[in-house]
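J.: Below are the sequence and a predicted model for it; my questions follow.
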Amino acid sequence: MDRRDAVRDYYDAIDAGDYDRLRDLLAPGFVQRRPDRTFDGRDRFVEFMREDRPRTDTEHVVEAVGVDSDVSTVFVEGRLRTADGDDLFGFVDVHRVGDAGIESLRTYTA
């Protein structure tokens, strides 16, 4: 799978609540760093998305996707939107993608 496609599938899986697919997209040592917390490990991240996420009635609106020259880093700019169509916040995600899947994600919000 193309790294850009893997990242797009990441957002689709979260928005659809397809946590098995989300888990399959992440490398075992996956780490997410975001302004309010860090998730170490694929299983911890998927558990949070499944059980502890404050809002599940959201959609990631991807506005731009870029890939660096070595094709291992995928940059995404977008917005998190409610089911009612209201924007919650903007984000920039920096995904590091390897052969085993998405290895890390750094999230910046605005």
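T.: Perfect, thanks for sending it. Everything quoted here is computed from the prediction, not taken from an experiment.
J.: From now on I want contacts and neighbour counts done on CA atoms only, so please keep to that.
T.: Fine.
J.: Mind naming the longest strand for this structure?
T.: If you go by DSSP state E, the chain has its longest strand at strand 87-98.
J.: quick one: buried residues of that strand?
T.: G90, F91, V92, D93, V94, H95, R96, V97 (16 or more other C-alpha atoms under 10 Å).
J.: same check, this time on stretch 14-33
T.: Counting neighbours by 16+ other C-alpha under 10 Å, stretch 14-33 gives I14, Y19, L22, R23, L25, L26, A27, P28, F30, V31, Q32, R33 as buried.
J.: Could you export those as TSV, including distance to V76 and secondary structure?
T.: Listed next are those as TSV, based on distance: C-alpha to C-alpha, whole Å; DSSP: H, G, I helix; E, B strand; the rest coil:
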residue	distance to V76	secondary structure
I14	15	helix
Y19	21	helix
L22	17	helix
R23	20	helix
L25	16	helix
L26	16	strand
A27	19	strand
P28	22	strand
F30	17	strand
V31	17	strand
Q32	14	strand
R33	15	strand
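J.: one more structure, for comparison:
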Amino acid sequence: MDINKALAALKKEPGFADNVGMVLVHNGIVRGWSRKDHSEVSAIEVTPDLDKIEEIRQEIEAYEGIFKARAYALSGRMQPGDDVLYLIVAGDIRENVKAALADFLDRVKAEAVSKKEIFA
């Protein structure tokens, strides 16, 4: 996914200039170490639940002040350094957009993505 193209497309949406004062982007990347004990990870296998991600995205987009929310989740075997998840939230003011992105990220990771670490 090209984040610059995604942002450019979002800016072309009708109503963007009237409703957006901030856009935040999360770019999740495969780490080379495990979160639980910092042991070396050679790859991960990721399985996103795209239907659940879409459900969460729609809920986030309904938050006060949020103009649009977007999600791009990759699946399969990935190496450290690979992009794995993009979330974009566009809205009116900082307080609304920051809170929405935090909820979006936390919910997607907890409810809609499973991963298996493969150790070196």
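T.: Yep, that arrived. Because the structure is a prediction, the values reported are computed rather than measured.
J.: And the TM-score, once the two are fitted together?
T.: Once superposed, chain against chain, the TM-score is 0.28 (TM-score structural alignment, normalised by the length of structure 1); 50 aligned residues with a C-alpha RMSD of 3.9 Å.
J.: hang on, the earlier thing: spatially, which two of the buried residues of stretch 14-33 of structure 1 are the most separated?
T.: Y19 and R33 (19.2 Å; C-alpha to C-alpha).
J.: The residue nearest the centre of structure 2 is in what secondary structure piece?
T.: By C-alpha atoms, centre = their mean, structure 2 has its centre lying nearest to L87, at 2.6 Å. Secondary structure from DSSP states H and E places L87 of structure 2 in strand 83-91.
J.: Can you name the next helix or strand after that strand?
T.: Next element after strand 83-91 of structure 2 (DSSP H and E): helix 94-111.
J.: on contacts alone, who are the packing partners of that next one?
T.: Helix 94-111 of structure 2 sits against strand 22-29, helix 50-61, strand 66-73, strand 83-91, with contacts defined as 3 or more C-alpha pairs under 8 Å, 6 or more residues apart in numbering; DSSP states H and E.
J.: sorry, back to before: helices and strands around the strand holding L87 of structure 2, which ones?
T.: Against strand 83-91 of structure 2 (3+ C-alpha pairs under 8 Å, 6+ apart) you get strand 22-29, strand 66-73, helix 94-111.
J.: could those go into CSV alongside mean neighbour count?
T.: Listed next are those as CSV, based on neighbours: other C-alpha atoms under 10 Å:
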stretch, mean neighbour count
strand 22-29, 16
strand 66-73, 21
helix 94-111, 17
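J.: My guess is V41 of structure 2 contacts M78. True?
T.: No: judged on C-alpha atoms under 8 Å, V41 of structure 2 makes no contact with M78 at a distance of 10.6 Å.
J.: so F45 of structure 1 is in which element?
T.: Using DSSP H and E, F45 of structure 1 falls in helix 42-47.
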